[in-house]
Structure formats: structure tokens, C-alpha cells
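> I'd like to go over a predicted model; first the sequence, then the structure.
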Amino acid sequence: MSNHQISFTDTSLTDGQSAVWAGAMDNRMLLAPANALSSSGLAAVEVLSPAVLDECLARNEHPLQRVELASRRYGSVPLRATVNLLTEHGCPGADVLGPTALDGWLTALAAAGLQQVVLLDPLLDLVRLKAALESATTAGLTGIAALPYTADDGVPDDTYAERAASLVAAGAARVMLRDESGVLTPDRAHTLLPALAEALGDTPLDLHTRCHTALGTVVALEAGRLGVRGIDTALPSVANGPSLPSLPSLIRVLRHDEHYQDLPVLDALLSADAILAEIADQEGFPAATPWPFDLAAYVHQLPGAVAADVHRALRERGRWADLHQFAAECAVVRREMGSPPMVAPFARAIAEQAMCHFDGEQRYESLRPVLRRLLQGVYGTVTGDLRKDLQARVGSILSSEIVSPMLGSGIGTDEDVLLAWVAGVPVAGVPRRDDEVTPYEPLTPYESLTRGLLERAGRYATLTVRAPGIHIHLQQEG
């Protein structure tokens, strides 16, 4: 190719903030960078993911309203969501999003303003994926099929290429190599990506990689030369480390290469990032920092936010020096569970199980619900061998087509029932949609000081602050 036509999707509002801010971005914050991002020339902005869906519910926000708000504020830029066909809430009957539930959910997302959907089946069940892609097409969505990547499975490039071709045969409009653990190396990319691009032919190849090993930016820079036509990125405030490569950093390099054309507008991206940085400063959110290269990532292979949570947990326990010991235990648990891909729903459950053992619990004294369901065969067939004693302990389930008690009996709207099914919550617990949501506006230093004083004023009879140009006096009466 004489010119490299490559597009970029921003995932700052989903995976970026989940990995760096622990999912703290509410709907007001989502709207704040809308004007800048919508004018930046992005191919899409991702606004919803399985993690964000759970984060919304935890804040009593309706996930569909999040999409609706973005649709009104982000103008003509396409909106994207990621939907995992396998859930991690472990509720019987809702472990797998079947055609009926998925049809309704994708229709609801499209009605809210979504244009693209990444469909992820970690076990690559082509029957499920074909039905899901058909549902996406029926709903008017561009269906992007995810191809999970792991570093230690011994799978050669041609097998990955065959899997990619099978996704196109199943109806994928695009195929995304999804490296959520950030373990794709430049060397492997130089053989794997061209093999995938050749197998896909005219179907575009996308890349989603992370920066756990500090190699994500290098891989992303090479990707356009190797046949990738779309790359997931994030803004600097929520990039790097367990997150995705920083798009401004990529553009600064790529714009010096005459083969790359129509790159996103750097000034608009920096304006959007300045807004996120101001929010982070106001709310005390952690700063995005690169992670140094460490071989532990290739052992535990934990994805973004899960890896960030584990790093935080080890530091809180005063056991950061034992990261490699934990990584080894994580790898053992994964192997004993049949070596499923380290993505949701399996990755967090494996990490939590490993942490229980790491903290001194007798091995498998307790068992995470997702792993129990995996052993029972509810999700499907894994490539490796499962521990027979654990399988015998939990028994088997012949079918996951069980009526879920969480749905209740017609309570709420149809969309609320669908959301309850997808998220594994009671219908009665689905939040109401707010009448109006205004964009987040950071406070001025004076406003921030005043708010802090008012929050503390109840503890004192008199509270006075004096500084050059400032005199605040608060006094309780009576």
C-alpha cells in the first residue's frame, strides 16, 4: 500500500476510565468532552461496555440513558458499544445472552443512538456469534467480531487467520484482534497481523491492545503498516498502563510519515483531554502513568481494569514484591479451569480465586461463581483440561436455558427487563432515567474551597478563612 488508511476509535469513556479511574466517570463527565471529541475526526467513540454497564448501575444511572445522552451530544461521530455474549454475574439462566435477549438488547441500543457494536464471545462459539451478528445487522448496527488473543496458547498465525476468516463467514463486517492483556509483542505482530489481513481480504482488521508491558504504543504504531485499518486508543489522561495507547502520542509520530493521511485533529483531542484532566484534578482521580516492562504480565495475562485492581490490592496488602508469585498462582488457576481466554467473564473470577489462595485460603475451599459455572459447562467448551475433582464437586448442567428468577413477572418496561437480564440484577433494581443531565463543570478554586468549607461547617460553631483577597466567615446560629 502506498498510503495507509487507518482510523481510530476512542475508548476513553469506557476502557480508559475503567482502567485508570476505576470506572468513576459518570454521565455528566461523559458529556463534558463531547464538543471536542465530536470535532476531532474520530472513526467512532465507545460509550458502553460490560464494565461501564455495571458501573452505571452501581451509581444508579441507566446505561441506555448514557447512550442517549451521548447520541445527542456527540453529533455525527458514530457511537460504539462492546457486548460480551457471556456474562460474569453467575445468575442461572443468564450466563449466555441467547438470541431472544440479544435481539432485544441490540435493538434497544440502536434505538438509543448506537451505530456500532463489538461482539465478544471468549470461547469463539461460531453458532452464538453468527446469531449475534445477524441480530446486529437486523438492528441496523455494524457488527464487529472480536478475536481474543493470548500469548501462551501456542496457537500459530495460520490458526488465528482461520478463526478470523470464520468470523467473516459468520457475518462480521469487521474483525478485531482483541489483546486485552497487552501481551502482543512487535515481533509477533509482524507475522500475525499480515496473516490476519490476508485472510480477511476486503473485511477491515481492527486492533485493540493495552499497555501493560509498555509495548502497546509500539505495536499500535506498527499496526497500520501491517494491514490493520482501525485502532482503539484513549486520551492521555486515561491512557497507558492497564489502558490503551495514547492517540495524541500516536498522531505526533504518524503525522511525520507521509503515507498516513486524514489523521484525527490533534488540537481537538488535546482539548478533550484537558477537560478530562480538569475533572481528574477536581475529583482526585488518579493520574494515568505508564507501567514499566515486567514479565509478570505474560504469566497472569490479566486484562486492563482487572490488572489495575490486582496491582492496587497487592500494594494495599504490602505485598507488591510478590507480584510474580501471584502471577504464577493466577496461571495455575487458569490452567486448572481449562485455560479460557483471559477476558470477561473469566479473567476477574480467576484473579479473585488466585487472590483467595494467595491470602492463605485452602485451595478451592471456596469457588467463584463464574468458575463454578465454567466447570459445569454452562458457557461452552474450553480448549484445555478441567480439573476432574472440581467438576465432580460442582456437578454438571445440561442446559443454561433456564428461566431466570431475576426477571420477575412483567415488572418495568421491556428495556428494563432486558437490562436486568444482561446485568444480572432484579428488574425492580433498574434505575430510573434522570429527567435532565447537564455536563460536568469543574469548580473554580474559590468555589471548590467554599464547597469544602460548607461540608465541614457543621462540625464548628465558627469557621473563618483569611487569605490575600479572600475572607470567608461561617457561623452557626442558635
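Nice, I can see it.
> make it CA atoms for all contacts and neighbour counts henceforth
Fine.
> How far away from the center of its chain is stretch 187-204?
Distance of stretch 187-204 from its chain centroid, counting by C-alpha atoms, centre = their mean, to the nearest Å, is 24 Å.
> try stretch 299-307
That offset, for stretch 299-307, works out to 12 Å (C-alpha atoms, centre = their mean).
> what comes into contact with it?
15, 18-20, 22, 150, 180-183, 210, 212, 242-243, 327-328, 330-331, 342-343, 347-348, 351 (C-alpha atoms under 8 Å, 6 or more residues apart in numbering).
> Among these, name the ones in helices.
Using DSSP state H, the subset of the contacts of stretch 299-307 located in helices is 18-20, 327-328, 330-331, 347-348, 351.
> The protein: strands as residue ranges?
Listed in chain order, the strands of the chain (DSSP state E) span 7-10, 44-48, 79-84, 116-120, 142-148, 174-179, 205-209, 230-233, 462-467, 470-475.
> Can I get these in JSON lines including distance to D54 and mean neighbour count?
Shown next, in JSON lines, are the strands of the chain (distance: least, C-alpha to C-alpha, whole Å; neighbours: other C-alpha atoms under 10 Å):
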{"stretch": "strand 7-10", "distance to D54": "20", "mean neighbour count": "22"}
{"stretch": "strand 44-48", "distance to D54": "10", "mean neighbour count": "25"}
{"stretch": "strand 79-84", "distance to D54": "12", "mean neighbour count": "24"}
{"stretch": "strand 116-120", "distance to D54": "17", "mean neighbour count": "24"}
{"stretch": "strand 142-148", "distance to D54": "21", "mean neighbour count": "24"}
{"stretch": "strand 174-179", "distance to D54": "21", "mean neighbour count": "24"}
{"stretch": "strand 205-209", "distance to D54": "21", "mean neighbour count": "26"}
{"stretch": "strand 230-233", "distance to D54": "21", "mean neighbour count": "26"}
{"stretch": "strand 462-467", "distance to D54": "40", "mean neighbour count": "11"}
{"stretch": "strand 470-475", "distance to D54": "40", "mean neighbour count": "11"}
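> second one coming, line it up with the first:
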Amino acid sequence: MAEIGLIDVSMRDGNQSLWGATGLGTHHMLQIAGALDRVGFRAIDFTSSSHMAVAVRYFRDNPWERIRRARAAMPRTPLQFITTGLRFIAWQQADPDFMRLVYRRLQACGIRRFIMLDPMHDIDAVLDASRIIKQEGDAEVMAALTFTLSDVHDDAFYSAFARRLAQSRDIDLFYLKDPSGLMSPDRARTLTRAVKSEIGSKPLEMHIHCTIGYGALSSLEGAEQGASAVHVGIGPAGEGTSLPEAVRMVANLRAKGHTVAVDDAMLSHVNDYWWRLARAEGLPPGEPQSFDASFLQHQIAGGVMTTMERQLTELKLAHRLPEVIAETEQVRRDLGQPIMVTPFPQMVCTQALFNVVGGRRYGQVSDQVMRYVMGKFGRPTRPVDPKVEAAILDRPRARELEREDDFPTLSDLRRRFGATMPEEEFLLRAVMPGDQVDAMLGAGRGRTGYSPEMAPVLALLKKLAERPAARDLVVERPGFRLALHAGSGLD
């Protein structure tokens, strides 16, 4: 049997799928990075432009510095960046010269592998962005075949897409990406064979979420049919709406007769760290999922489902989640069945939320949905429902967006922000609110160390610091004493 590699998704996709991308800060990641580098993973799914924005917005962490420090701590394992091509943080498609600078800086900071995902499966768009990446460095480029269920997206569709891309020297390998976990083992068997027959010697990897219980079984079937690697999450960052859990996947692959060249002791060490962190920070672990046929209809990906549940809870409307899910199915049909992968799940689910909470379907419509209906994100799989299209576009805001300028050119942005601004700061300011970037820069390098065991103590100290009456405080445990006295600092 073959040797099967593993790609760890815990820091990026696991974090996003289970914890809304806000579970892990730089200090959490760096504490375990050295050990993670010694496990033997083919790559670490490390970040994306959206993930970089979360680092700035929620943690005040510098995302460029995060990549550099992670690369220094993990010199042997390639860090992976997933991208939708010519887009960086903002919804709009960016100027190619702007994206050239983005890809140059990412590679300079330490990204060694890019996933090129175009949600419309636009071959020219994939090739254009891949060419820029190759011109700006020596990173690998992996083309995504993004799975969905429809009468259009059959095995022939994906194999034809792969065949065209495989002819390009800018595409090094492929992966079957199933963000909603819809791919059954039977479909994994036929689809893996079909794609493998078209891509020649270029490797194929399996990335299948566990949302409805298919993830591990379909990943194993892909390995049986010639896939070279499987994407996994470690410990609490696996299962649930994330990817198959790493320790169990290693055992299952070996039981099938495959070789998995990882350091089991080091994997166990990393697994233990993530579990201790999850308990200390109150992060819910992924749990094995029972089959749920409703996902075959609404096709909501794990990270989007987690975010939607959190939004409804904040609005005190958690009880209306079933209504929103049902409306998501209808909105997706209305909009021509877009594949539920970034940025389309966010558009579809947000519109479903508006339709349910607002009381009138399409009474409120986001700018992103209007741009989608106008064709600014590409051509939908099927035409938008004519009545829905008319309802969305027949409003003043839609007419304003029709006249909006394209994404500014790189030279225009340089004139706006100044030619001497450092490139990394400039790239963030061009697409993010200035006050968020200011706060990040003001925070400096942030925390440099982390211990799960200290997390409850630090949380307690933070709460007590908010109470002026608590002037003197002593925390003791065997071998440890911390004393805080008002006006005198730490003992």
C-alpha cells in the first residue's frame, strides 16, 4: 500500500470551523509550533486573508509577524495559505498589481504553499493568480476542486476542470475540497479515480469535512484510490464541522495497510497541548457527527454554521436557527446554486438571516448579494431567479453599486496612503478600517508566551483588576506564589 501524508488544519480550518476563527491567537500557536514542526506533516494549513483580518480585528496581532514567527518556529514544514485568487480581505476583486505585492510579501514572510480556490471554477482566473504567485516566489500551488452536489457538478465536470489545469506548469498539485462534508465514500471512489486519470503524476489530496459523518470514511476511500495525502485536525480541532481527527486517522490508515510517516510521540504531545488549551479557554471540541441528510440540501459549511449560530445567539434568536437553515436552501436556489464556499456561504446565510428576521424576503439585501447578482463575482452556476433578481436590483443602493468604481489600482492606493508606508502596513490599510490597524500597531508584538494551566489564573486576575475594592491579592499553589499589592506591582 502507499505512503500517505497528512496536512494539519488545526490552526486555520479547524479553528475557523469550530471556533469561528477567533479561538487561537499568535501566542497559542507559537507555544506548540516547535513540536508541531517535528510531527512530520506535509504542510500546515496556517492562514488566509480572512484569517489575517481576524488576527488584526480580534487579537490585535500583526498577521505578517505571525507568519514570520511561525516560519521561524517551523522551518521544516511548509506553511499553507488558502486564497480565492485576486482577492485579499476585501470582498472586491483586487487590482492584479496589488495582489502581486500581496503574494510577494506572503512568500517573503514564509508561506511556502498556496491553495488556489476559485468558487466559480473559472480556469482563467485560477491560472492568472497562480502565474503571479510563481513569478513572485517559489511556493507550491495547489488547485482546489471544490465539491458540491448538483446535476452540473458531476465527475466529468471536475475531471475536465482538472485536466485543463494539469497542463499548466504553474499548478503543482490538486485537492478535492469538500467544505460542507457532502462527499460520500462511493462518490469519493469515483471522483478520485476520475480526477487521478486526468492529472498524470501530479499529486491529489483529500480535504473532506466531517459535518455529516462522511469525512473520515471518504478520506480513507480517497487514499485507497490513490490520493497522496489527507487533511486532518488534531484533538479538539478535529471532527465536528472540522476535518477528520489526526490520531484516529493515522490509526485507520495504518489499519488499511498504508504507511504514515509521522512521529507518534510528538503527535501525542501536540494532541495533549490542544486538549489542555481547549479546556482552559472554553473552546468546544469537535465531536463525531451522526449522518444528517438536511446538509445535503442547504450545504452550509462548518465554519459558516458556527458563525451563524453565534450571531443568532447574540441576537437572542437561537431558537430560529431551523428557520434560517430552511431559508438558506431557498436563497441558494434563488441565486443559482452557488457553491457554498467563501465568499458565497456568508452571502447566502446572511441573506437568509435577513429574510427570516426582517419578516419580508429580500426586504433587506447586503451589498455583497447585490454585487453577486450583478455578476461582479463571476457567472453563477445557473441564472438567478428572474423575480428575485428584479427584487434585488430594483432599489437605489443597487443602482449606486452599478456605478461604483473598480478596486483602486496599486498606484492610486500608494498615492492615497503614501509611497513610504511599509508594504505590510499599506496592504492592511488598503482593505481594513484604519482604527483596527492603528490598534494592532499600538499593541506591539503582543503576548510571547502561553500556558493553558495559567489561563484560569490570568482570567481571574483580569476580573479582579476590574474591581477597585480588590487592592491586595495573593495566588498560591505548590511551587508557585503570586502577590499583587495596590501601588507596588508584583512580588
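Happy to help now that I have it. Because the structure is predicted, anything quoted here is derived from the model rather than measured.
> Narrow the contacts of stretch 299-307 of the first structure to just the buried residues.
Buried subset of those (neighbour count, 16 or more other C-alpha atoms under 10 Å): 15, 18-20, 22, 150, 180-183, 210, 212, 242-243, 327, 330-331, 342-343, 347-348, 351.
> and which of the ones in helices among the contacts of stretch 299-307 of the first structure is nearest A81 of the first structure?
S18 (14.2 Å; C-alpha to C-alpha).
> Please name the nearest non-neighbouring residue to the aligned partner of that closest one in the second structure.
Per TM-score structural alignment, the equivalent position to S18 of the first structure in the second structure is Q16. Ranked by C-alpha to C-alpha, 6 or more residues apart in numbering and with sequence neighbours excluded, the top spatial neighbour of Q16 of the second structure is G303, at 5.3 Å.
> Aligned to that neighbour, what sits in the first structure?
For G303 of the second structure, the aligned position in the first structure is occupied by A305, per TM-score structural alignment.
> What spatial separation is found between the residue nearest to Q16 of the second structure and G282 of the second structure?
Distance, G303 of the second structure to G282 of the second structure, by C-alpha to C-alpha, to the nearest Å: 17 Å.
> same deal with V365 of the second structure?
35 Å.
> so where's the longest helix in the first structure?
In the first structure, assigned by DSSP H, the helix with the most residues is helix 266-283.
> contacts for that helix?
Helix 266-283 of the first structure is contacted from outside by 29, 32-34, 36-37, 39-40, 235-237, 248, 251, 285-287, 442-443, using C-alpha under 8 Å, 6+ apart.
> how much space between the aligned residue in the first structure for A265 of the second structure and G41 of the first structure?
Aligned against the first structure by TM-score structural alignment, A265 of the second structure finds its counterpart in D267. According to C-alpha to C-alpha, D267 of the first structure stands 11 Å off from G41 of the first structure.
> These two: who's more crowded?
More crowded of D267 of the first structure and G41, by other C-alpha atoms under 10 Å: G41, with 19 against 13.
> Nearest residue to the more buried one in space, ignoring adjacent ones along the chain?
P264 (4.6 Å).
> circling back: could you dump the ones in helices among the contacts of stretch 299-307 of the first structure into CSV and include distance to K388 of the first structure?
Below are these laid out as CSV (distance: C-alpha to C-alpha, whole Å):
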residue, distance to K388 of the first structure
S18, 36
A19, 35
V20, 38
A327, 23
A328, 21
C330, 19
A331, 18
A347, 21
R348, 22
A351, 21
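> Translate A144 of the second structure into the numbering of the first structure.
Under the alignment (TM-score structural alignment), A144 of the second structure pairs with A146 of the first structure.
> got the contact list for its match?
Contacts here follow C-alpha under 8 Å, 6+ apart; on that basis A146 of the first structure touches 118-121, 175-178.
> Apply 7 Å and report the result again.
Taking C-alpha atoms under 7 Å, 6 or more residues apart in numbering as the criterion, A146 of the first structure is in contact with 118-120, 175-178.
> The aligned residue in the first structure for H153 of the second structure and E198 of the first structure, how far apart?
Under the alignment by TM-score structural alignment, H153 of the second structure pairs with V155 in the first structure. Using C-alpha to C-alpha, one obtains 18 Å as the distance from V155 of the first structure to E198 of the first structure.
> Looking at the two, which is more packed in?
Regarding V155 of the first structure and E198, a neighbour count based on other C-alpha under 10 Å identifies E198 as having more, with 14 against 11.
> how much space between the more buried one and G224 of the first structure?
14 Å.
> Tally up the residues packed near the aligned partner of R252 of the first structure in the second structure, please.
Taking TM-score structural alignment for the superposition, R252 of the first structure sits opposite A251 in the second structure. Counted with other C-alpha under 10 Å, the neighbours of A251 of the second structure add up to 13.
> A251 of the second structure and A261 of the second structure, how far apart?
Distance, A251 of the second structure to A261 of the second structure, using C-alpha to C-alpha: 12 Å.
> do V357 of the second structure as well
Distance from V357 of the second structure to A261 of the second structure, counting by C-alpha to C-alpha: 51 Å.
> Now do the helices in the stretch 301-450 of the first structure.
304-316, 323-336, 346-358, 369-375, 388-394, 414-423, 445-456 (DSSP state H, counting those that start in this stretch).
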